[in-house]
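Participant: generate a structure from the sequence data that follows.
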Amino acid sequence: MVFMFGLCLTTKAQDTLPLPTEYIKSGDFVDHTYKPLTLKLSDDGSKYIRFLFWNQMWARVTENNPGTVSVDGRPSRQSTDIGIRRARVLAYAEISPRFLILTHWGINNQTFINGGVPGGGMTGNPGNIPVSVNPETGEGSAIGLSAKKPQLFFHDIWTEYKITDQLYMGMGLHYWNGISRMTSQSTLNFMTIDAPIFNWPLIELTDQFARQFGFYAKGQIGKWDYRLALNKPFSVGNGGRYDEATQRPIAANIANDHWATQGYIAYQFFEKENNKLPFFVGSYLGTKKVFNIGAGWHHHPKATSSANGSGEQQFHDISLASLDVFLDLPFSSASGTALTAYAVYYNYDFGPNYMRNVGIMNVGFGGTSQNGPGNAQPTIGTGNIFYANAGFLLPKQLLGDKGKLQPYGALTHKNFQYFEDTTWQYDLGLNYYINAHQAKVTLQYSQRPIFENYRKSSAAGEWILQTHIFL
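Facilitator: Just a heads-up that it's a prediction; the model follows:
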């Protein structure tokens, strides 16, 4: 059999968006179209191996949280840096319509001071670099972390079998998540520059970069799309405590041996979405008419603990739920305009006063506020979160052959039990699509609240420039 690279039309994954027709022209226009990296294992393409490669690079100017110091120990009100947000490879194969194998690996979040392996080699510059921050003190420590030679690791690795046309089942380290659409968001086609992170509420504690080991079932029945899973979460944590200063219990993760259930079910009012892979599309750029309403959950019994005033340990379930709506609506085929909008309400219960701060690719240290250093902010905790984003794809005549523009905005409301104040924050950005999601440049400004003494005291901002290419 002769192996060749070609396009397998019958197995196009939802990560691979159809290229808008305005990019396919003759004359002096440079043709950016290409065939997906597919190795055909049969003449008709029904047996194949599909490869995807993508890189996302960030350059940033960050207004740091109060009390932040830089890597040289000096006070730092502002920092600038460049790093790798994601560098990934994904491969999946079908040699029969009855089964599929998928492997996904890569790195994330490498900066000039962190994101590497401990030691990093002969010149790894290991040191006391914080990788976890206490939200009350803003302090944290870890020894031996460096910026160099990040370790490639598996994100997804699973096997799947077809039971019927409406039911597929599989097992492994998987991304068939519950809770919300955005909890299974593809990183190839965000509309905003990235996810807000609280959409992955278990991130890097009971999961491995938003994945857990487990069994899953998925499929479509009429207009209904579903995914259900029984998972064995990673076992982490030493439990919570009782805070004498505020006279209240503080929950934290505790090592346990319990299974978790999760699921997400959506009704598709217009066109159906492809669910061969678990990754939901962020924006179809006018190539598909989609309106979905969905709901989901994740439940992990006795996965956190706290203590009462007498020092007695109390166990708590992690119970997470959401309701969301997604719209992608082409307006005019002549102008190529389209509206993309998404809204979600999260209800999170990790136990009393559970709180986690997150700072993506954080290059700051120290910190005197409850945010911690650098760009960290209260992100995941017991309470409620409302998030919405919307973007409009501008007329193709605006730039002609040079690409398309999509301004967007996002709004977040957080109401955490841990703090006395609720907060609003926003993101504003612009996508420049050179070749749809295959090649784009994004500029975004994000504002975040600063907390001191359990109340919002001020706000800070961050500019991010991202270059994104995937094949």
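Participant: when you work out contacts or count neighbours from here on, use the C-alpha atoms and nothing else.
Facilitator: Fine.
Participant: count of residues packed around the closest residue to residue 190 other than its chain neighbours?
Facilitator: Closest residue to residue 190 apart from its sequence neighbours, by Cα to Cα, 6 or more residues apart in numbering: residue 282 at 4.6 Å. Each residue near residue 282 was counted by other Cα atoms under 10 Å, and the total is 25.
Participant: want to put them side by side, so please do this one too:
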Amino acid sequence: MNFKQLFIALSMLGAYGVMAQPTTLNEGKEITSGLTISGSGQIWMRYSDLNPGSRINDNPVDHVYDISIRRYRLSFKGRASENINFALLIGNNNLNLKNPDTPPTILEMYMNYKFSDKLIITAGKSGWTGLSRYAAPSSSNSLGLDVNFAAGPLLNFQDDRYRKYSIAAHGISGKLDYRAVIAKPVNTRSNSVLTDDAKLVYNPNSLYTSAYVKYQFLENEPSTPFSAGTFLGTKDILNVGVGFLNQTKSAASLSVQNDTLTHAARSFAIDAFYEQKLTNNHSWTLYAAYLNHDIGPNYVRNLAADNVVDAGQSSSFNGVGNAVPVNGTGNIFVLQAGYLQKLEGEAPLMEGIQPFVTAQYLDLDAFDDPVMLYEGGISFLLRGHNSKFVFGYQNWPVIMKDMSMKTTRNSMAVLMYQFKFN
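Facilitator: Below is the predicted model:
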């Protein structure tokens, strides 16, 4: 079965579910009674080193202090009938000195039809995707300061903050949790100037497919499109997962003869997640992943989270601001660990503290030497993820345009406050 046939088959399956739905319920009453509203916000107070050549309003700068809104979300979920649910999510990222008044956007709008716990069909704009646990990471339930970007080689170029227009089949059968997705890439950026190194391009005929299956040895996790970084010791979890993604016509480069070469994006991942239920007021959270990306020769994805630096020429390969090489063609290893200590006593100021560390090793084809990224910090949990302060420190190498590594590394320190309500 080719991609076109698969797309048509999934569409017909979703349509059959809608048409087969009984209509005995009062739709207006059911939607109103089943509607839930939730939201979240993250405020960053930050100091960051900046890569060489960075400029703000045409002023050369090598560091910056700032306060920004990293993310905010407002979610509406409801039940249209016995088997049909819908969701609408609005919000935005990175309201900062450079973008002080970015309006809200529709991040998600989808419906799903539940045949059973083993088979749910979701259609629309959603975060369902395959490859690995953190191919769709939950930013508001993260273990660290921010999400890990190793599993997002196409992030914000051919999707919208991990969301895609897609049809997904997902569910839980016993201890197996699975998701299989077919999507059309979105066109969020203009195509790059081509060189002999692969760059992402948009092709209207490209197609994205992915899948991820995990076996849950202990408790089952909730089946959601975005995966939590920690459940704060409320569950005993041990999962091992494997997945892939394939997107046709996703990148391009120039040959020696100056001909345009087109490349598919192919990725494979295997990962494991462990969390210990609170025992003697403490809990461990561990995550490990291996990822292999093949997105054309020497493809590297640089990403600058909450960047306040103007676009312009940089003397480094990283790019301007706090840009970091987070993934690319080659092999990537990710290790993450957190330790939660619940605080006792009468009406303590905090429920607990949770130190965390993340190390990412990138062996990319573009670089002669491996790239190491580090993050560490501590979360101060006032009311779990619903109210917390997180102090995080990130450190990354500055890679020059001749691919040599500078002996010095740049750093960023952030104090974040997060709130959630539901």
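Participant: and the residue nearest to residue 190 of the first structure, what's its match in the second structure?
Facilitator: With TM-score structural alignment as the criterion, residue 282 of the first structure lines up with residue 229 in the second structure.
Participant: any idea which element its match lies in?
Facilitator: Per DSSP states H and E: residue 229 of the second structure is located in neither a helix nor a strand.
Participant: let me see the contact set for it.
Facilitator: For residue 229 of the second structure, the contact set (Cα atoms under 8 Å, 6 or more residues apart in numbering) comprises 137, 138, 141, 142, 143, 144.
Participant: what about the strands in the stretch 51-200 of the first structure?
Facilitator: Using DSSP state E, counting those that start in this stretch, the strands found in the stretch 51-200 of the first structure span residues 68-69, 78-96, 99-110, 127-128, 143-145, 153-164, 167-174.
Participant: mean deviation, the second one versus the second structure?
Facilitator: When you say that, I think you mean strand 78-96 of the first structure. Superposed on the second structure, strand 78-96 of the first structure shows a mean distance to its aligned partners of 1.1 Å (mean Cα distance after the TM-score superposition for the first structure).
Participant: check which helices and strands that strand is in contact with.
Facilitator: Helices and strands touching strand 78-96 of the first structure, by 3 or more Cα pairs under 8 Å, 6 or more residues apart in numbering; DSSP states H and E, are strand 48-63, strand 99-110.
Participant: so which bit of the second structure is the first one matched to?
Facilitator: In this case it means strand 48-63 of the first structure. Under the alignment (TM-score structural alignment), strand 48-63 of the first structure falls on residues 34-49 in the second structure.
Participant: what is the burial count for the alignment partner in the second structure of residue 293 of the first structure?
Facilitator: The alignment partner of residue 293 of the first structure in the second structure, by TM-score structural alignment, is residue 240. Neighbour count for residue 240 of the second structure, taken as other Cα under 10 Å: 18.
Participant: do the same with the one 10 residues further on
Facilitator: Other residues lying near residue 250 of the second structure total 26 when counted by other Cα under 10 Å.
Participant: and for residue 162 of the second structure?
Facilitator: 20.
Participant: can you tell me the SS state at the aligned residue in the first structure for it?
Facilitator: Matched to the first structure by TM-score structural alignment, residue 162 of the second structure sits across from residue 210. Judged by DSSP: H, G, I helix; E, B strand; the rest coil, the three-state class of residue 210 of the first structure is coil.
Participant: what comes up buried for stretch 310-319 of the first structure?
Facilitator: 314, 315, 316, 317, 318, 319 (16 or more other Cα atoms under 10 Å).
Participant: quick one: that stretch aligns where in the second structure?
Facilitator: Stretch 310-319 of the first structure maps onto residues 257-266 of the second structure, going by TM-score structural alignment.
Participant: show residues contacting that stretch.
Facilitator: Residues from elsewhere that reach stretch 257-266 of the second structure, judged by Cα under 8 Å, 6+ apart: 198, 244-255, 293-296.
Participant: same thing with stretch 101-112 of the first structure?
Facilitator: 81-94, 115-116, 147, 150-160, 360-361, 363.
Participant: mind running it again at 6 Å?
Facilitator: By Cα atoms under 6 Å, 6 or more residues apart in numbering, the list of residues contacting stretch 101-112 of the first structure from outside reads 83-93, 115, 147, 152-159, 361.
Participant: for ChimeraX, what selects the buried ones among those residues?
Facilitator: Buried residues within these, by 16+ other Cα under 10 Å, are selected in ChimeraX with:
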select :83,84,85,86,87,88,89,90,91,92,93,115,147,154,155,156,157,158,159,361
